[in-house]
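Participant: Have a look at this prediction, sequence included:
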Amino acid sequence: MARENFSGVLAFVHVVREGSFTRAAAQLSVSPSALSHSITGLEAQLGVRLLTRTTRSIATTEAGERLYINVAPQFEEIDAELAAVEELRDKPVGTIRITSAEHAANSILWPKLSKVLHENPDINVEITVDYTLSDIVSQRYDAGVRMGNQVAKDMIAVRISPDMRIAVVGSPSYFATRTKPVTPQDLVLHSCLNLRLPTHGGLLPWDFEKDGEVIKLRPRGQWVFNSSSPIVRAALADYGLAFVPEDMVLEHIAAGRLVRVLDNWCAPYPGYYLYYPSRKQSSRAHTVIVEALRHRE
């Protein structure tokens, strides 16, 4: 049977269930004559009579009884599933996939979302750590986290952190035999711990700014990593100077395990943004995650 006849089957099921064309038509928001025409068309398509009609009653034929017994429960299952899906519309449930740099995952996503997921046990969050500026649409992520200047113009962007600063740090033991740098140019005399960027294979430049003067360097050193956490570990182990977000090392600085230098050359820079392609068809779970991450002054 062609799919366009499903409406006739639905009409038939409602008429048998209600025992009345008038009541069935009211449920389906159609006229009784339109309902009768639909069933007549179904009978013509099947080549059998489904209903015996009189002025006072409606009864199923043998073929009609068989069709009703086998089909009606399936329509009830469909109705139940549709109702269940409608309930999800306002309930935060489902999996939200986010791609993020390591630092944002550790410093923003984890502390903000860990509490939210306790409060919303039906929400699942999958975080993929990478630096490759993934295409979130083609790779089927729900959202991505990047610096504000890295977000494409056609994306919706929501600020999730304040402006940030870089810290240049080394261990007291490292500085015991070396003079602390006073200007960025002094870094040529130091061993620097570098971060390699997977996006284009190069090393992250060390950017400095003071009184309108901008300096961009690529200092050298023994160690190169592709994430920031081992850079901090190497700095603590006296291997050189680290150029990392300051929140990663503030505790070590306060405890005297690391010493900060070139502080007056480290200007604030834009913080992290959550970005995604469209507000259309946004799930309730997606909305909960966005609002939990949104930065508020």
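Facilitator: Received it, and whenever you're ready, just let me know what you need.

Participant: can we go C-alpha only for contacts and neighbour counts from here?
Facilitator: Will do.

Participant: how about the helices of the protein, start to end?
Facilitator: 6-18, 21-28, 32-46, 62-88, 102-104, 110-119, 172-175, 229-236, 250-254, 284-293 (DSSP state H).

Participant: and of the ones you listed, who's closest to residue 150?
Facilitator: Nearest to residue 150, of all the helices of the chain, is helix 102-104, at 13.8 Å by CA to CA.

Participant: Just give the nearest non-adjacent residue to residue 75, would you?
Facilitator: Take residue 75 and drop its neighbours on the chain: the residue closest to it by CA to CA, 6 or more residues apart in numbering is residue 10, 7.7 Å away.

Participant: on that earlier part again, ok, which of the helices of the chain comes nearest residue 145?
Facilitator: Minimum separation from residue 145 across the helices of the chain (CA to CA) falls at helix 102-104, 7.2 Å.

Participant: Residue 17: what's it in contact with?
Facilitator: Not one residue lies near residue 17 by CA atoms under 8 Å, 6 or more residues apart in numbering.

Participant: nope, residue 239 is what I meant
Facilitator: So residue 239 contacts 174, 191, 193, 222 (CA under 8 Å, 6+ apart).

Participant: Out of these, which is nearest to residue 282?
Facilitator: Looking across those and measuring by CA to CA, the closest to residue 282 is residue 193, at 41.6 Å.

Participant: For the residue nearest to residue 75, give its distance to residue 67.
Facilitator: Remark: distance between residue 10 and residue 67 (CA to CA, to the nearest Å) = 11 Å.

Participant: Using CSV, lay out the helices of the chain together with distance to residue 165.
Facilitator: Below are the helices of the chain laid out as CSV (distance: least, CA to CA, whole Å):
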stretch, distance to residue 165
helix 6-18, 63
helix 21-28, 63
helix 32-46, 70
helix 62-88, 41
helix 102-104, 13
helix 110-119, 19
helix 172-175, 22
helix 229-236, 16
helix 250-254, 11
helix 284-293, 20
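
Participant: okay, now the one to match up with it:
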Amino acid sequence: MKENLNDLQAFVMVARERSFTRAAAQLGMSRSALSHAMLALEARLGVRLLTRTTRSVSTTEAGARLLATLVPRLDDIEQALGSLSALRDKPAGTVRITAHDHAIVNFLWPRLRPLLRQYPDIQIEFSVDYAFTDIAAERFDAGVRVGDRVDKDMIAVRIAPELRMAVAGSPGYLEGRAHPTLPQDLTDHCCINLRLPTHGGLYAWDFEKDGQELNVRVTGQTVFNNTFLMLQAALDGMGLAFVPYDLVRPHVETGRLVSLLEDWCPVFPGYHLYYANRRQISPALALVIDALRYQEGQDKERTSGSPYAVP
């Protein structure tokens, strides 16, 4: 059975490479030995699988059907063997994650903190970034972004509920000023801007109501690249901020902030963890993914404000 499985794996390699020479190099065997193995396989099956020319190799109709049947099954076997190896290996090593600071504070850190205590040989490195980072190029194991739209060679796993945004300002700032009733009214206000790293531009605030979408470019005296510092500036009376509602809510409840344009503030798909589409991932990353995977009702809106805000 082992010999037959090896021949089937060799056939798949030849069919994929369309070359005995390249397939033999991949399999670590001679071209002659590979050719004889394929002839023996065809003889046992009683059907021709490959069409050979002086320049290339292609599958016959029978070969194409066999290839379509074999590939998913061989992949399943390889994945199962890889999973057994992962169970044998002790979870250890560093998992590098790039994410929005709000996602780290509210979702990643609360769930991964117990994991680190349970597995002392695992290290997690967080890197705060607002861009959709190329995790392969930047040597990250995973990244976090809003929504599940990722490149086709990536896998996205939901880790948080829907993300609701809010416009908020302090009573002190709003005193003597007209409250905005439409997104366009924000141009008459001092707003706290967010600098995006991707192109270096300022984030245009997104609004939506009854199917109408608006983008408003605001101005003000302050620009940050950190959500919590934007919230702190709003608490300090420096203008209006556009930040996740779960950060605003506790301050609205205590009267330190006023929530504005609530019927225009959008709701975005929740945070998703994305990682490379590999059949076998490290045991440490597998544990991180399982710990972060979102289940409906798992997280209620948090009642704590910014960790940097003065009580």
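Facilitator: Everything's here; your move. Quick caveat, the model's predicted, so the values are computed rather than measured.

Participant: TM-score, when you put one on top of the other?
Facilitator: Here the TM-score for the pair of chains, by TM-score structural alignment, normalised by the length of the first structure, is 0.68; 212 aligned residues with a CA RMSD of 1.6 Å.

Participant: if I look at the nearest residue to residue 190 of the second structure once chain neighbours are set aside, how far off is residue 240 of the second structure?
Facilitator: Nearest residue to residue 190 of the second structure, sequence neighbours excluded (CA to CA, 6+ apart): residue 220, at 4.4 Å. For residue 220 of the second structure, the distance to residue 240 of the second structure equals 9 Å [CA to CA].

Participant: and what of residue 35 of the second structure?
Facilitator: Counting by CA to CA, the separation of residue 35 of the second structure from residue 240 of the second structure is 72 Å.

Participant: out of these two, which sits in the busier spot?
Facilitator: For residue 35 of the second structure versus residue 240, neighbours defined as other CA atoms under 10 Å are more numerous around residue 240 (30 against 17).

Participant: Roughly how far does the residue most central in space within the second structure sit from residue 109 of the second structure?
Facilitator: The second structure has residue 274 as the residue nearest its centroid, 2.1 Å off, counting by CA atoms, centre = their mean. Remark: distance between residue 274 of the second structure and residue 109 of the second structure (CA to CA) = 17 Å.

Participant: How about residue 224 of the second structure?
Facilitator: From residue 224 of the second structure to residue 109 of the second structure the distance is 23 Å (CA to CA).

Participant: contacting residues for residue 293 of the second structure?
Facilitator: The contact partners of residue 293 of the second structure, by CA under 8 Å, 6+ apart, come to 157, 158, 159.

Participant: returning to that earlier point: overlap in contacts, residue 220 and residue 240 of the second structure.
Facilitator: Common neighbours of residue 220 of the second structure and residue 240 (CA under 8 Å, 6+ apart) are 189, 190, 191, 192.

Participant: nearest to residue 127 of the second structure, of the residues you listed?
Facilitator: residue 192 (23.3 Å).

Participant: dump the residue contacts of that closest one.
Facilitator: 219-224, 230, 233-234, 238-242.

Participant: next one: residue 265 of the first structure
Facilitator: Contacts for residue 265 of the first structure (CA under 8 Å, 6+ apart) come out as 183, 184, 208, 209, 210.

Participant: let's see 6 Å
Facilitator: Residue 265 of the first structure makes contact with 208, 209, 210, according to CA atoms under 6 Å, 6 or more residues apart in numbering.

Participant: Which of those residues ranks first by neighbour count?
Facilitator: Within the contacts of residue 265 of the first structure, residue 208 tops the neighbour count with 19 neighbours, counted by other CA under 10 Å.

Participant: Around residue 181 of the first structure, count how many other residues there are.
Facilitator: Neighbours of residue 181 of the first structure (other CA under 10 Å): 16.

Participant: Tell me how far the residue lying closest to it once chain neighbours are set aside lies from residue 168 of the first structure.
Facilitator: Nearest non-adjacent residue to residue 181 of the first structure, counting by CA to CA, 6+ apart: residue 187, 6.3 Å away. Here the criterion is CA to CA. By it, residue 187 of the first structure lies 10 Å from residue 168 of the first structure.

Participant: When those two are compared, which one has more neighbours?
Facilitator: Neighbour comparison, residue 187 of the first structure and residue 168: the larger count goes to residue 168, with 22 against 18 (by other CA under 10 Å).

Participant: separation between the more buried one and residue 101 of the first structure?
Facilitator: Counting by CA to CA, the gap from residue 168 of the first structure to residue 101 of the first structure is 20 Å.

Participant: What number of neighbouring residues does the closest residue to residue 203 of the second structure other than its chain neighbours come out with?
Facilitator: Distance criterion CA to CA, 6+ apart; nearest residue to residue 203 of the second structure, sequence neighbours excluded, is residue 194 at 5.5 Å. The burial count assigned to residue 194 of the second structure is 24, neighbours taken as other CA under 10 Å.
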